[in-house]
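curious how this folds, go ahead:
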Amino acid sequence: MAGHSKWANIKRRKGAQDKKRGKEFTRAIKEIYVSIKEGGSGDPDANAALRNAIVNAKGVNMPKDTIERAIKKAGGDDAENYEEVSFEGYGPHGIAFFVECTTNNTNRTVASIRSIFSKNNGSLGVNGSVEFMFERKSVFTIEKESIPKPLDELELELIDSGAEKFELEEGFLTIYADFTDFGRMSEALEKLGVEVVNSKLDRIPMNTIELSVTDSKEILDLEEKFEEDEDVQNVYHNLEISEALITAMEGEI
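I've put the predicted structure just below:
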């Protein structure tokens, strides 16, 4: 996981400074729709998935009234029918990609993802072709300043709820747990009064491939092309986020 949380924070800073804000809102709204569809309720108290979706919407600074409108619309009879689909394949230099989408038109999404792969020296694979290369983890991000107690005390309490690893980078604490402990960790953080910036089921590469900075930027460009697609929610790959690459990307912010 080395470099994982630091790279996430760099991406967060970049996203705050460019056109990605609108895309972040779209992702958050889709997450609200799916959470209500799967959880069967528009009441956050009765729907843990919706509670997490609201946390993530707040994490991208979505206004409260926008969140409330999305919840109301998602629970209506005329709500968009979104479904979650995923795609696997390879980009340049043998880098594996796993792309998660939420869409109301699967045919459109398949065509778009295939096109992005083919136009960028990649290839779309079959289901299962790269999924085994990633380990699913529950990942929670919180601001260090918002922690209501000493960090070592918080970590000890969270270990009892399934926390496996902590990474402190640039004012953010990232907490990792097994994907089966997502609900347990969410409840533990809520009971401790810890404000979560982002929570999700992440895919962490079990082995990474290190490339030159130039070749790595080619991979990051492909990652960005996927993220610009309206149906894409998350993009994962097994590129090693080296210190040299992080330094290079920080210089571009």
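
contacts and neighbour counts: CA atoms only from here.
Noted.

for the residue at the greatest distance from the centre of the chain, helix, strand, or coil?
Computed with Cα atoms, centre = their mean, the residue of the chain farthest from its C-alpha average is D77, at 28.7 Å. Assigned by DSSP: H, G, I helix; E, B strand; the rest coil, the conformation of D77 is coil.

ok, it - contacts?
If you count contacts by Cα atoms under 8 Å, 6 or more residues apart in numbering, D77 has none.

and this one, please, so the two structures can be compared:
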Amino acid sequence: MAGHSKWKNIQHRKGRQDALRGKIFAKLSREITVAAREGGDPDINQRLRLAIAKARSQNMPNDNIERAIKKGTGEEGGGNYEAATYEGYGPGGAAVMVEALTDNRNRTAADVRHIFTKRDGNLGEAGCVAWMFERKGILTIDREHTDKGEDDVLMLALEAGAEDFEATEETFEITTSPEAFEEVKNTLEEEGFPFSTAEVTMVPKNTVDLTGEQIPKMLALMEALEDHDDVQSVYANFEMDDVELEKYGG
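Below you'll find the model as predicted:
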């Protein structure tokens, strides 16, 4: 799970989430719109339910959420977005997966290829790295926001159906199957636990260690991909030592 957590922690440390705030709502709206095409009732449509929960975790206003749903159900006009996945390799051979929602596949593919090439990576064929990742639910609780101990969180999570649990000095990270994600999340929320991360995402099955100049190059690639308007999510399997990160990555 370390490869997934590393990028999230780096984003937090560098203030990346705040820097991207202007684009986050637009990306979330697009995700909700596409999910709503499968049905506008979140009680029936799990994909829409998860997209709405993700938007609310980012404090997206209800009016924005409702408007995005109406675009997806056809009640309001909206872009004709379709999903696209791009796979490739970054500096040091790290595997990278990019999920996008686009109204112009040719444009987005060309842009993503350019970003990879310019930053010492290369775009690969479909399926070249997908096998290195698996979809999981991730719930992160900051220790400073709860008075519960490690054993309490562990027992509640496992009883609710969690697959794995990891405690660090700063967080508790709970891993679930996609199917059990909502049950575990709801159970912990009822017990008063706040989440800093609550999402179904892709996590690497193994990681690649990066060192030296590979570190700033990899961070630049990840940031450039996430900055693209059509890109919804970027996943990678890199790992790096914190000392090296401070030295080369800031």
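
circling back: could you measure the residue farthest from the centre of structure 1 against S146 of structure 1, distance?
39 Å (Cα to Cα, to the nearest Å).

show me where structure 1 has strands.
Under the criterion DSSP state E, strands of structure 1 are mapped to 83-90, 96-103, 123-124, 134-143, 163-169, 172-178, 196-205, 232-237.

quick one, the fifth one and strand 134-143 angle?
Following axes from the mean of the first three to the mean of the last three Cα atoms, to 10 degrees, one obtains 60 degrees for the angle between strand 163-169 of structure 1 and strand 134-143.

mean deviation, strand 163-169 of structure 1 versus structure 2?
Compared with structure 2 after fitting, strand 163-169 of structure 1 deviates on average by 3.0 Å (mean Cα distance after the TM-score superposition for structure 1).

quick one: list the elements packing against that strand.
helix 4-17, strand 172-178 (3 or more Cα pairs under 8 Å, 6 or more residues apart in numbering; DSSP states H and E).

and S129 of structure 1, how far from T106 of structure 1?
For S129 of structure 1, the distance to T106 of structure 1 - Cα to Cα - is 20 Å.

need the contact list for the residue nearest to A35 of structure 2 when sequence neighbours are not counted.
Among residues not flanking A35 of structure 2 along the chain, L48 sits closest, at 4.9 Å (Cα to Cα, 6 or more residues apart in numbering). By Cα under 8 Å, 6+ apart, the contact set of L48 of structure 2 is 32, 35-36, 39-42.

now do L48 of structure 2 against G40 of structure 2, distance only.
L48 of structure 2 is 8 Å from G40 of structure 2, by Cα to Cα.

on that earlier part again, tabulate the strands of structure 1 in a markdown table, adding columns for distance to S216 of structure 1 and mean neighbour count.
Formatted as a markdown table, the strands of structure 1 follow (distance: least, Cα to Cα, whole Å; neighbours: other Cα atoms under 10 Å):
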| stretch | distance to S216 of structure 1 | mean neighbour count |
| --- | --- | --- |
| strand 83-90 | 14 | 19 |
| strand 96-103 | 13 | 23 |
| strand 123-124 | 17 | 20 |
| strand 134-143 | 19 | 20 |
| strand 163-169 | 22 | 17 |
| strand 172-178 | 24 | 21 |
| strand 196-205 | 16 | 19 |
| strand 232-237 | 11 | 21 |
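
between the ones you listed, which gets nearest to D152 of structure 1?
Closest approach to D152 of structure 1 among these (Cα to Cα): strand 163-169, 10.6 Å.
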